[in-house]
Every structure is written in structure tokens, then in C-alpha cells.
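Chemist: coordinates only, no sequence provided:
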């Protein structure tokens, strides 16, 4: 592809595909093709209990009920409504129902500790919350879960604004289909989500369709948690257009495929990667979508085999687990047989080497394509490998529809030669609107409308290759982790005078690079020896932060944290220790 000029001054490479983005609200868009499919066929299916499912018809009815219910209990336009849950077939309904009512959705990680949840709810200014009962008894929240008031006592939510749901919610809702109640009875503390649905069992099309006003495209729909590049997690403001544009791009790839497609979702749908596949795409394309609450290797393999799954999104740690499982005790042929139905695997979270792809492909049918994807929370999917042939280059794929890429050197000069490295900057219809209550922090969108990702990349033969990072952020098991967040927790220990956290590379069993978090600590006061203090620091981090933020790379004691004249930590020097 030739280098093309962007619409402003800077040079960029552009996607070969340009697709029109309809001017329409997200909810109307999501159901816009429903008449093309059998609306009574299960579309969202509980992989653990397939009798628990949602059809396109019932999804629309549930969204209408939820929309009316939320408006009636007082939800105002622009209020944030949280979803604290593992994957569940109700998640797409909640997602669309909240947005239909004028709310803004924000999903939180079930692995979060009370400290992290409190920060999340404060950052997003959450007014209402839907919580799955399994999350109330999560191990890292046990002290708060002795009674169901932990959300209110720790996170500042009123009991009457917190709604519980579980895997029986739909069964309960179906048993009350003949009810005609439309009054609101007193809600008990931490009421059930099904109580809210029961208020409006008849339902009606409550959301406001908008096919003309382009302002609807820039209306916020999601607060997506992201570590950005520094500091504590932030709330990226995601508008309707971002989600519609991503769905249009994926529809263009999925709708022409021949045969019945079924996908298995085990990655968290509050994350920007899996969300694009799980929440709107099934309603637009009729893809049967099975949900597992979270990833368990044996269960995941069993579901692929049992339901003849054709599509599934993964991250590199899942690929590593599958490869190790295939090698263990000579199970290669057994695993390959169970994965025979797979035809389309999309991998994101970190670049996947060709060597690792080859090992993984040895476990799969020759008809299965492993497609790398690269993107960010702020701009969605940026690249995706095609469905033709297997990649042998290690590229993260081709630019997605309507996307432009420019590369900048360290001094801000535009890269104009294929193969030359620079910071990847992206412009597309899927652009965030900034961070909530933060006007100038995090990666910038420049004057030409390009988002600066902090990733180093080069472009060659119509493909994008990611080579590293220019920012401090670490990728741990495909999760973004800010060193500063971990450092802040360590520095709360009075026996620590200073510290710095870095990611160190470790090669796992199949030969895939993994990042471990290591803390370099300058001792303060106290009588503990190095070993005991290191143990205390690890315990503190484990108790205050999610499990993937633990100090798996250990604690090392140093005399001084290297910093520049401005006080910035020189992390590259620590990696040489």
C-alpha cells in the first residue's frame, strides 16, 4: 500500500477498506437486523446450563423492561450504572438496557479488592450497580462479604441502588410472564435484579430512536477502565459511535462467512477486546454465543468440543495453557480432536511470535485461522489478521476498516519509510472522548486527531508489527498494570523509603515471553530482615490489589532508586540489575 496523506498535514498509512458509519443510537443499531434471523433461536447461551438462554426476541423485551424500570426508579440521563460480574448471558441485556435508559455503563473487574472497587466507583461516579451474587463471596472480598452491605460500607453506594442477579434470574423472570404489575413495591436492601424486571413484565419499546441527529454518535455510552500509561486506572469515555463503528467493521468480516458460526466467550466482556464480539455482534449477525463465567482450561476445551464451537477470542496465556496441555502426557492428538471444530481464533493482549503460533496451530485443524489483533481501550480494535492463509511473520495484522496509522520518531518526526520504527498513532471513527474528570493526563490525542498509543511499531507489506513500548505500562497476562499503582501500595509501608516497580521478562514452558512484576525497594526504618520485609511487602500488595498485580518477580533491595533530574524513575537501569 502506498503512503497516503491524511486529511491534515501528517502522513499516514490507511486501511484498504472504508465503510459508512450509520448515524443511529447504539441500541437501535444493535437490533437493526433482528428481523433477518429467527428471533426465537437462542443467541446468548449459558455454556454451563444450556437451558438458560436469551433469544433475540427476549433480549429486546428484557432491554425494554430494564430501560423502563431504571427510568422509573430515578435513573437520570448520564448517570453511571456499574456491572460487577463474571461473564453472564444477562450482561448484553444489562449493557443495552442501561444505555437505552440514557445511562452510562461501567464494568468492574470481579478480581478487584475493596480498595480497587472504591477507586473505580469514585472515578466513574457510579449511581446504580448490578452485581452477580458470586462476586459477593469472592475470596479477596471475604471480610466485606460477611453481610451484603460491603458495597455500601466500602464503596459509598446506597443499598436501594444495588441489584443482585444470578444464573436463576431469567428462570425467575420467565415464571412471572403472566403478571401485569406495573407498580413499584418497596425494594429490600440489596434487592434482586429480577424484582426490577418484574415491575414491567409487559415492557414496551422505551428507548428513543435517533436516525438523524449526529450528536447521538458522540453521546457517552461506556466508562471503560484503563490504566492509560501512568497512575491509577482511569475511566475512558466511550461514545455510541465507537461501538457502532467497531461493530460495522466486524460485521463486514463475519457476515460473509458460510455455515453456522458459534462462538465461546470466556474472556471478560467488560474488557474492550471481548466486548466487541460478545455484546452487539451476535444481535447483528445471528451468531450463537456461549458464555463461560471465566477461563478454566478443562471446561473451556470441553465446551469447544461439546458445542462444536467455531470461533473464540483468546489471549496469549490461554494459548500457552492449551499448548502445555497438549504436550502433557502425550495428549496432543486428544486435544487436537477436541478443538477440531474451531475455524477462527482471534488473539489479542500481546504480540504472538510465529514460533508460538506454529506450536498452537499444531493443535488445531488445518482449516482454523489464528488471527492476531491489536488495539487499545481508547480506540478499540486497530488491526486484525485476515481469514486467508496462516501468518508466518509475527504481524498483528492489517489495519481495520476506516483506520489510519502514523508513526512518529522520538523527536516527533513522521516515519515515511516502510520498515522504520516509531510510536504508533491511530485515527479512526472508534475514538474515545477523553478520560472522565481528567482533561490532560494519559496518552494524548494530537491536533490532527491521532491517539498516541505508546506502542512502538513498524509498517511493512500492508501489515503492522508491534516491537515494544515507550511508556511505563506493563502487560501482565494481557492485563494492563501501571507500575505507579503498585508503587503507591508499597510506599504505604512505613519501613519503605522509596521503591520502583518494573516488568521483567520470563520465558514460560512453551517458550512464550511472560512479564513478571518486580519491586526494587529502598529500606526505611524497622527491624525486619530483608527476607521478612520482602514477604510483608508481597503480602501487602496481594491484599490490596488484584491477583495479576502481585509481585511475581520478587522484591530486591537497593540503595537508591535511579531518577533523572526531574525525579522520573529510570526503569531501564533497574532492568539491568
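Modeler: Right, received. Where do you want to start? This structure is a prediction, so every number in the text was calculated from the model and none was measured. Residues are numbered from 1 along each chain as shown.
Chemist: going forward, measure contacts and count neighbours with C-alpha atoms only.
Modeler: Will do.
Chemist: can I take it that residue 382 is in a strand?
Modeler: Yes. Counting by DSSP: H, G, I helix; E, B strand; the rest coil, residue 382 is located in a strand.
Chemist: I'd say it and residue 424 touch.
Modeler: No. With contacts counted by C-alpha atoms under 8 Å, residue 382 stays clear of residue 424, the gap being 10.5 Å.
Chemist: for these two, indicate the residue with more neighbours.
Modeler: It is residue 382, of residue 382 and residue 424, that has more neighbours when counted by other C-alpha atoms under 10 Å, with 26 against 23.
Chemist: what's the nearest residue to the more buried one if we skip its chain neighbours?
Modeler: Distance criterion C-alpha to C-alpha, 6 or more residues apart in numbering; nearest residue to residue 382, sequence neighbours excluded, is residue 375 at 4.7 Å.
Chemist: count the neighbours of that neighbour for me.
Modeler: Residue 375: 19 neighbours (other C-alpha under 10 Å).
Chemist: residue 149 versus that one, what's the distance?
Modeler: Distance from residue 375 to residue 149, counting by C-alpha to C-alpha, to the nearest Å: 38 Å.
Chemist: then this one, side by side with the first:
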């Protein structure tokens, strides 16, 4: 019963909650204690939301959903940009024992139908903007029973969030379980009970992660996964003002903000990124720390906006690799910056597997992604032999611990976990003698564009739908601001004179923005493949390099 010498163990911390606890209860009892402290500030409108109001709205919404028959076994979706209602909706749904699924509002019709077909939600909460985009598609979903809109404008056959989240005493006909009427003016935590769940096994959230198959997969995160992620040491200082622009339907935004809430910190947020306004918000709120993806930092460094950003001390950057020259430019742009912190993670590990923290800001290493988080274990294995590797030996990163997902919806867990129950990430990395981790490459073929995971196979499937294309292959090529962008290799159908611009337009019509062919189109006589028919992307990448040297 000895620890294995080449496994890297995170610090052992005793979780402060029992395993069966509902994640919503875990969050509610904490944020309730912060009373009228400010949880959220809309950086655009300056609208503020206190912890108490967030908690009350969540509890009121849970009661309304419960009265509508929502409970364990149900899936309820949220499709929205960052808004004040998002987290109260998320927490309120989880209170009922139901599972939340969060959907990217920028999905195309085909993408939306695919991901919703995985989880089959009976109710969807929509922002007005996202609703207008998807309303015709929603009408075709047989499993969808109700639509709830944020804001005050009601549409045909929809409910309004603000009516479901109103104070309990204003809900017509509401009574307690014993039949007595409610006399209190407002709900309080002491009189509220969440639905019991089995924290280690019941799914709290389904998020979507692209895989090598080219189609998004439903990642099942349990209540315990979420709790374990919140229990890990703080990445940023909860006592200081934080600025977030990462989308909350993504694990980086959702869990990143939830962790700050749990610690009582205030989050200033924006629903979309504009470099000048981003800088203006930093000045207006004297932001000390922010959580961003590399493209944001690049855009900010190039911005000519003249705002006072001297309050910024800590930046946490994730979702894509950060180049050394970018770090240098950031430090020049922000004169009082102490450190740019990084981490390595994915949806499947409920945010992060390794990370730097603000308490260790002086111990970061250039090009590194920090140390393994508390209560988790990482092993590096040889890609071919599966032998466990030691320090400074690159291999596949495998993860185990309480924050690692339950599995993918409808997929055999054994396909993605080894016989020791380690999740096989498909990423190549190593750790040094100080157990500090570095990422080398990806076994997976995903293209990382501005933090989005773009699957080449998904783009290839669309390309092959065009009658003028006989065959196609897609790889990522370096891009100054996006990290990587897709480049298509295309074989013309006999007699076809299809142009590059026509191909780009065809893909843009069918796939969302990150999947557009920004890296260009190269026409070839054939796509290199293995005897079994798999595209040899390594050869395509070599063709990219060879062309660039001409």
C-alpha cells in the first residue's frame, strides 16, 4: 500500500462536505453568509447583484421548477451569453436534483440539434438574443416542453424567468408540504431544502467537449466533481476585484466564477470582448486580477487605448497555450503586474488538472502550467508501451481524482479510462524535478482557436457534403492572435472548378465562427491516408511546413 514513485500526487486536503451533498446546497450555504456583499457587476451596465439576492432568486426558481414537476432524472438547459440571471438559474436547477446542461448560443442549427440531442432537455432557459437565433430550430425538438426567457419581453409559448424567480409569497397558490401557507415576506436559507442526491455518482452538469470523432461529446460532471474543484486552493485572491469575460457555458467561465463566489469575491463581467472597453472597465473598477484566454491578452497589448491599468497585479490565462513573447508584452503593458499564471485542464477534469496560484506567483516557470491540484494524481505514460515515466520524460498525461468526470453521455467509460481508473487525456507533457508540469503536444487532433476546441473531422464532414469536393483533410496552422486556425486540403471532384472562397463560404454557412477556414485552402491530388483509411495528419502538417519554406 505504498505510493507509486513516478505518480505525481496533489496535496491531500480533507473535503469539508459529506459525499451525498447537493452542489447547490454547498454553494448556497456559503454565499448566504456573505449577506449583502456584491457577487456580480455587469461592467457594461454597472448593474450589481448581491450574494443574498443571487441566493434568493436561485431558491425561488427551484421552488417554481419543483412545482412544474422538475426533479431528479430531468435535464434543464441554459443557452445564454453572460447575464445576471445565469448563476441563479444554474444553482436553482441543481437544487431540484435535475441536471443542468449549458449550450453555446453561437451554435449553428446543426450543432445545436446535435448537442441537445445528447442531453434532451425538457426545459431551456434562453437569453433574448440567443432565442431569436434559435427559435425555428427549437420548434423542431420533440423532447422540449417549455422555454423560459431572461429579460422582460415575452414571446409566444414562453415563460419569463423573472416570474419564476419572484419571491415565494408572490407565487400563486404556493404552500408548504404540510399544506400551510407561507407567511414570510422572503425566502430564507433556513426554511429551504434542496433535493438529496448521491454526490459521487449523480450528474449535476453536462457540458460539451469536442473529440477526435469530430462531434461534441456530453461530459457528465457530478456534484462531487464540482465540489472538489471549488475546494482546491484559490487560483486568484478572492479579496481582490476580478474581471471575467470567459463565457459561463464553458467550464473555465462557469467553475472559475463559482470558485470566486464560494470564497466571497466580487466578479466584474462582460458579455463580449472589446479591447478598448475591456481596458476602460479595468480603470473604472480598479481591477486587480483577471481571467482571460491568450487572444484577449494579445488584443489588449495591441490596443492604443489610454486607460489606467496600474491596478492589475495578477492575470490567470487558460484555454490555450501562452507564448513567451506574449507574456513579455503583457508585462510591458501592465506596469504593476506581478505574474501571469497559467494552468492545464479541460472540461473532463472540471476546469484544471494543474495550475499556478496567486500564493505561488513568484514560483512560476516560463512555459509551464503549474503543479497538480489538491486531491488529484497525475501519471505520465509512454504512448506506445504504457510504461510509467519519470521526471523530464514526455508522455501521455493521465488524470485521476475527485474532479475527474463521471464519463461521456452514452459512451462506455472503459473507452477513456485505463485499468487503474486514470482518464487518458491524449495530451503529451512532462514534469520536471520540482514536479512542475509542461505541455508538449496533443495526441488528439483538436485545433485550439482562441480557447475553442475545433475538431478537424467535423469540418471534414461538412466539406465532403459539397458535390464539388471528392476528399478533404483539415489541420491547424499557427495564427498570431488565434493560436491555431483550420487549413483545408481539398481534392476536387472531377470536372469541378470550386474556388477557395466558395469553400470558405460553404463551411461558414454550416459551422460556427471558430470552425471557419481561416488558414486557407490548398488543392491537392489526394489526401494521405493509412491502409485503414485514417487521414495521416502528420503528413498534412509536413506539407504545411514545406509550403511555408518555399
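Modeler: Now that the structure is in, tell me what you want to look at. Every value quoted in this text rests on a predicted model; they were computed, and no experiment measured them.
Chemist: SS state for residue 31 of structure 2?
Modeler: Classified using three-state DSSP, residue 31 of structure 2 is helix.
Chemist: could you check how far the residue lying closest to it once chain neighbours are set aside is from residue 383 of structure 2?
Modeler: Spatially, and ignoring its direct neighbours in sequence, residue 31 of structure 2 is nearest to residue 51 (5.7 Å; C-alpha to C-alpha, 6+ apart). As defined by C-alpha to C-alpha, residue 51 of structure 2 lies at a distance of 47 Å from residue 383 of structure 2.
Chemist: of those two, which one has the most company?
Modeler: Taking other C-alpha under 10 Å, residue 51 of structure 2 and residue 383 do not tie; residue 51 has more neighbours (25 against 15).
Chemist: which residue in structure 1 aligns with that one?
Modeler: When structure 1 is aligned by TM-score structural alignment, residue 51 of structure 2 is paired with residue 56.
Chemist: could you say which helix or strand holds the aligned partner of residue 489 of structure 2 in structure 1?
Modeler: Matched to structure 1 by TM-score structural alignment, residue 489 of structure 2 sits across from residue 520. With elements taken from DSSP states H and E, the one containing residue 520 of structure 1 is strand 513-523.
Chemist: helix or strand next in line after that strand, which one?
Modeler: Downstream of strand 513-523 of structure 1, the next assigned helix or strand under DSSP H and E is helix 530-544.
Chemist: quick check: angle from that next one to strand 513-523?
Modeler: Orientation of helix 530-544 of structure 1 against strand 513-523 (axes from the mean of the first three to the mean of the last three C-alpha atoms, to 10 degrees) gives an angle of 120 degrees.
Chemist: what is helix 530-544 of structure 1 packed up against?
Modeler: Contact analysis of helix 530-544 of structure 1 by 3 or more C-alpha pairs under 8 Å, 6 or more residues apart in numbering; DSSP states H and E lists helix 114-124, helix 483-490, strand 555-557 as its packing neighbours.
Chemist: contacts for the helix or strand that the longest one is followed by?
Modeler: Once helix 114-124 of structure 1 ends, the next helix or strand along the chain (criterion: DSSP H and E) is strand 126-132. Outside strand 126-132 of structure 1, the residues that touch it by C-alpha atoms under 8 Å, 6 or more residues apart in numbering are 79-86, 157, 161-166, 193.
Chemist: filter these down to the ones in helices?
Modeler: Using DSSP state H, the subset of the contacts of strand 126-132 of structure 1 located in helices is residue 193.
Chemist: most widely separated two among the contacts of strand 126-132 of structure 1?
Modeler: Farthest apart among the contacts of strand 126-132 of structure 1 by C-alpha to C-alpha are 79 and 166. That separation is 23.7 Å.
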